[in-house]
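no FASTA, just this:
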């Protein structure tokens, strides 16, 4: 037997041994509680979603999934902590549109690389973005807003949570595709919704969890919603495509990721658990009422989703000329 064949045989045996060890590790996993890092404040909407899915995973996996809030620096602190955690399946992180798709385009340097440092597990859910207006606005549809904004440039006020926030970039995306100019009003420490209801600002681009009560109570007006078709929870609200705003598709999403290097078998076991968790009819209905969808995926599907989503937001950031460092 030649040395080359001997080496190949040895490498093959080592690979099989590693795969077998990984399978045994996944079969036994988990044997202790799992930390789910949430890079946003306790009590926020995304935090509530994380805790709901953690409860479902606890039932399925047979070990407690503990949500640990690590907010700060636009989600960078908690996401970085996850990137540097041991890749053993016992530390996971909730990824979002901002942390996984947008931040890489806003900052020249980040302490983590979203493609290199994470293993996507599964999407958790997606929330369509709405054009939400104060009822006193001088336009009643998205198409009327575009006409008004073209006739009165830089006068339509859009509330945001600051430059580079989801609210801001979703608005920039709309403005670019509609060919209009909006005047963005940043709110750094308070929710814009009080001022939006009072007519101090005219519109806001956001997912619907924080707005749905005001919309259904008549204190806010939903002019349009993203999606290829009308959402079943809002059948009377047209899509942006119906309003003539083509290729406008911002989504507020959440998903579960593990540190890079986590054994593939463990990632797949977690993904399978997420797919079972997504079958909870009460949670699914809650996401539908918010204009979204509770949705689990395979790791490969989630990785492809992030890649596509990030490319879209990269174009938005470049067109808007937004940089935060």
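Now that the structure is in, tell me what you want to look at. None of these values were measured; they are calculated from a predicted model.

hey, let's count contacts and neighbours off CA atoms from now on
OK.

and the nearest residue to residue 48 once chain neighbours are set aside, how far is that from residue 49?
Excluding the flanking residues, the one nearest residue 48 by Cα to Cα, 6 or more residues apart in numbering is residue 42, at 8.0 Å. Note on residue 42: its distance to residue 49, by Cα to Cα, to the nearest Å, is 11 Å.

same thing with residue 283?
Taking Cα to Cα, one finds residue 283 at 9 Å from residue 49.

likewise residue 13?
44 Å.

between the two, who's got more neighbours?
Legend: neighbour count by other Cα atoms under 10 Å for residue 13 and residue 49, higher for residue 49 (18 against 12).

how far away is the more buried one from residue 278?
12 Å.

Give me the contact list for the host helix or strand of residue 169.
In this assignment (DSSP states H and E), residue 169 forms part of helix 166-178. With contact meaning Cα atoms under 8 Å, 6 or more residues apart in numbering, helix 166-178 is reached by 98, 146, 158-163, 181-182, 184, 204-206, 245-248, 250, 316-317, 319-320.

in that helix, what's buried?
166, 167, 168, 169, 170, 171, 172, 173, 174, 175, 176, 178 (16 or more other Cα atoms under 10 Å).

show me where the chain has strands.
Along the chain, the stretches classed as strands by DSSP state E are 34-38, 65-69, 91-96, 118-133, 157-160, 183-186, 203-207, 221-225, 251-259, 292-294.

Redo those as TSV? Include mean neighbour count and distance to residue 80.
Shown next, in TSV, are those (neighbours: other Cα atoms under 10 Å; distance: least, Cα to Cα, whole Å):
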stretch	mean neighbour count	distance to residue 80
strand 34-38	23	10
strand 65-69	20	13
strand 91-96	27	10
strand 118-133	26	10
strand 157-160	24	25
strand 183-186	18	26
strand 203-207	27	25
strand 221-225	26	33
strand 251-259	26	10
strand 292-294	24	26
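
Structure two is appended below for comparative analysis:
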């Protein structure tokens, strides 16, 4: 009898030990995902789609926190200064990890070195939009018009990748463009364009699609290497011989430098699993984004390439943050 009880007790210990061994060591508490942009923006929407799926997969909450300001600089600093334990993450992109370091040469944060790349999440197309009143509907007509008269264009702010895209066109194609930054509320730029208060707006495709579908604004071209599957009638700049703009927007997860490699690797695998979920792909499509899974090494290479590329654009255009 005593031997039977002992055997049962020993078996219970092994079962518990086995269950403990199978339980993931990360995450074992809520994870904070900092988005350095406002609610309702493309990166915010992408962060929420993926975070909700990660919460379902792990049983732990992935909580999105918006910490906006200075073109992504404030949120980036907050994560760089956070404890490097894998429980505070940054939703970054080409602005945070390709451009800011060149706009602020004395910035104490060096994103390429101060963050551990985790995983790419999604890509979007950027698009040059025009007022319905503008007598130009394609890249050739736009370039010809902008060489003849000054056109007013809106972006989310000075030094953002959308501003740099327009400045690149202005600098390399001899265009007359006047920048109107909508730093406080970029959501106001598209309605202003529809009313004819602006001639152009450079934006991500997601916020533009509702107005494009309603015919309240029109699209000149997208900046990616190929046409968007969400708006296949919009040409690329490359089709018209405009080179140097073959890049849309991308968004990825980063951890502070020094985060445990086990946590980074586990999270990267979790993201890959999440992005394979049909429901996640469908929700990303709903915000006009494409899943773009990657390894940490692939994301690290993307950051290095973008840092080099946008450094040249900043230098060539002479854009500075006053």
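Right, received. Where do you want to start? Quantities reported herein were computed from a predicted structural model and do not represent experimental measurements.

circling back to that earlier point, now render the strands of the first structure as a markdown table, adding distance to residue 17 of the first structure.
Formatted as a markdown table, these follow (distance: least, Cα to Cα, whole Å):
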| stretch | distance to residue 17 of the first structure |
| --- | --- |
| strand 34-38 | 26 |
| strand 65-69 | 30 |
| strand 91-96 | 25 |
| strand 118-133 | 22 |
| strand 157-160 | 53 |
| strand 183-186 | 56 |
| strand 203-207 | 47 |
| strand 221-225 | 51 |
| strand 251-259 | 23 |
| strand 292-294 | 38 |
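
which residues of the stretch 201-325 of the first structure fall in helices?
Applying DSSP state H, counting those that start in this stretch to the stretch 201-325 of the first structure gives helices spanning 212-216, 264-277, 281-289, 299-320.

Of those helices, flag the one that's most buried.
Most buried of the helices of the stretch 201-325 of the first structure, by mean neighbour count (mean count of other Cα atoms under 10 Å): helix 264-277, with a mean of 21.

Go ahead and name everything in contact with it.
Here helix 264-277 of the first structure has contacts from 22-23, 25-26, 29, 53, 56-57, 60-61, 89, 119-122, 124, 258, 295-299, using Cα under 8 Å, 6+ apart.

cool, stretch 200-209 of the first structure as well?
45, 127-134, 136-137, 156-160, 166-168, 170-171, 185, 195-196, 251-252, 290-291.

Apply 7 Å and report the result again.
Residues from elsewhere that reach stretch 200-209 of the first structure, judged by Cα atoms under 7 Å, 6 or more residues apart in numbering: 127-134, 137, 156-159, 167, 170-171, 195-196, 252, 290-291.

In the second structure, which residue is most central in space?
residue 251 (2.9 Å; Cα atoms, centre = their mean).

List the contacts of it.
By Cα under 7 Å, 6+ apart, the neighbours of residue 251 of the second structure are 43, 91, 92, 93, 120, 121, 122, 123.

ok, those residues in the first structure: which stay?
Counting by both residues aligned by TM-score structural alignment, their matches' Cα atoms under 7 Å, the first structure reproduces these contacts from the contacts of residue 251 of the second structure: 91, 92, 93, 120, 121, 122, 123.

Counterpart of the fifth one over in the first structure?
This means residue 121 of the second structure. Residue correspondence to the first structure (TM-score structural alignment): residue 121 of the second structure is matched to residue 124.

Also the second one?
With TM-score structural alignment defining the correspondence, residue 92 of the second structure maps onto residue 95 in the first structure.

Please tell me how far the residue nearest to its match when sequence neighbours are not counted sits from residue 227 of the first structure.
Excluding the flanking residues, the one nearest residue 95 of the first structure by Cα to Cα, 6+ apart is residue 255, at 5.1 Å. Remark: distance between residue 255 of the first structure and residue 227 of the first structure (Cα to Cα) = 19 Å.

And residue 58 of the first structure, by the same measure?
On the measure of Cα to Cα, residue 58 of the first structure and residue 227 of the first structure end up 32 Å apart.
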